[in-house]
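Asker: What follows is a protein structure lacking sequence information:
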């Protein structure tokens, strides 16, 4: 049996806007803008998987994410500041003083910026 991970689907009130925000933050490209204009997929490049697919969901998020993305940058502090200046916000999920920073995108979806790898 062959199985390939295609994408992570993210519910959004504004799928186009949220997809654009994530594409800008990750330096990814749009590979699918649904004909009806309500689903947007971004990937590292058109032929690389997995991607992120943003779909419309009218319900607002009311509890903590059950799934989130983790990113490991070369410079954690610089990446956190870059995300914050682009509209992300810090989130306290009871993490104490870990080696990662929890942020939320413009629609409140949480993600983590991990510490940089040791050389």
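Answerer: Thanks, I have it. Keep in mind that this is a model prediction, so the values were computed, not measured.

Asker: switch to C-alpha atoms for all contacts and neighbour counts from now on
Answerer: Fine.

Asker: show me where this structure has helices.
Answerer: For the chain, helices defined by DSSP state H occupy the ranges 15-26, 76-85.

Asker: So which of those is nearest residue 33?
Answerer: helix 15-26 (8.5 Å; Cα to Cα).

Asker: Next up, a structure to set beside the first:
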């Protein structure tokens, strides 16, 4: 049996707006919305996509799955993400962590890794 990872599906109160935020964040492209949600794809189509679906309930607990992101200029990227609506969050990470935990505009956690 061969299985291929196709997409990571993310619940959202406003799927189009959140998909647009992530497309801009990653430099990916937003596909045409479909009745089930909105997809964000890597321009070359090599990576699994992010698929945003509508839910009525607000996010209430820490996600059990999150994205780890890397950028060459950590501080400039962090400043840019915060200016665009991300927020710093604490999920119990150690003070000396080599990553910064953030949340997107709907509260979904993700990590920005320090340069190696």
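Answerer: Looks like it arrived, so ask away. The structure displayed is predicted, hence computed values, not measured ones.

Asker: Let me see the TM-score of these two.
Answerer: Here the TM-score for the pair of chains, by TM-score structural alignment, normalised by the length of structure 2, is 0.92; 115 aligned residues with a Cα RMSD of 1.3 Å.

Asker: deepest of the helices of structure 1, which one?
Answerer: helix 15-26 (a mean of 17; mean count of other Cα atoms under 10 Å).

Asker: and it, what other elements does it pack with?
Answerer: With contacts defined as 3 or more Cα pairs under 8 Å, 6 or more residues apart in numbering; DSSP states H and E, the packing partners of helix 15-26 of structure 1 are strand 40-43, strand 51-56.

Asker: mind checking which of these is nearest residue 13 of structure 1?
Answerer: Across these, closest to residue 13 of structure 1 is strand 51-56 (Cα to Cα), at 5.6 Å.

Asker: helices or strands up against that closest one?
Answerer: Counting contacts by 3+ Cα pairs under 8 Å, 6+ apart, strand 51-56 of structure 1 is packed against strand 7-12, helix 15-26, strand 40-43.

Asker: The second one vs structure 2, mean deviation?
Answerer: Helix 15-26 of structure 1, aligned to structure 2 and superposed, deviates on average by 0.4 Å (mean Cα distance after the TM-score superposition for structure 1).

Asker: Give me the distance between that helix and the centre of its chain.
Answerer: Averaging C-alpha positions (Cα atoms, centre = their mean, to the nearest Å) puts helix 15-26 of structure 1 8 Å from its chain's average.

Asker: for the shortest one, same thing?
Answerer: Between the centre of strand 40-43 of structure 1 and the centre of its host chain there is 11 Å, according to Cα atoms, centre = their mean.

Asker: Where does that strand end up in structure 2?
Answerer: Per the alignment by TM-score structural alignment, strand 40-43 of structure 1 matches residues 38-41 in structure 2.

Asker: among the helices of structure 1, which is nearest residue 7 of structure 1?
Answerer: helix 15-26 (13.1 Å).

Asker: against structure 2, where does that closest one fall?
Answerer: Using TM-score structural alignment, helix 15-26 of structure 1 corresponds to residues 15-26 of structure 2.

Asker: just to revisit the earlier point, report the mean deviation for the match of strand 40-43 of structure 1 after fitting onto structure 1.
Answerer: Once fitted to structure 1, stretch 38-41 of structure 2 is off its aligned match by 0.5 Å on average (mean Cα distance after the TM-score superposition for structure 1).

Asker: which parts of stretch 5-12 of structure 2 are buried?
Answerer: 10-12 (16 or more other Cα atoms under 10 Å).

Asker: How about stretch 99-107 of structure 1?
Answerer: Going by neighbour count (16+ other Cα under 10 Å), the buried part of stretch 99-107 of structure 1 is 100-107.
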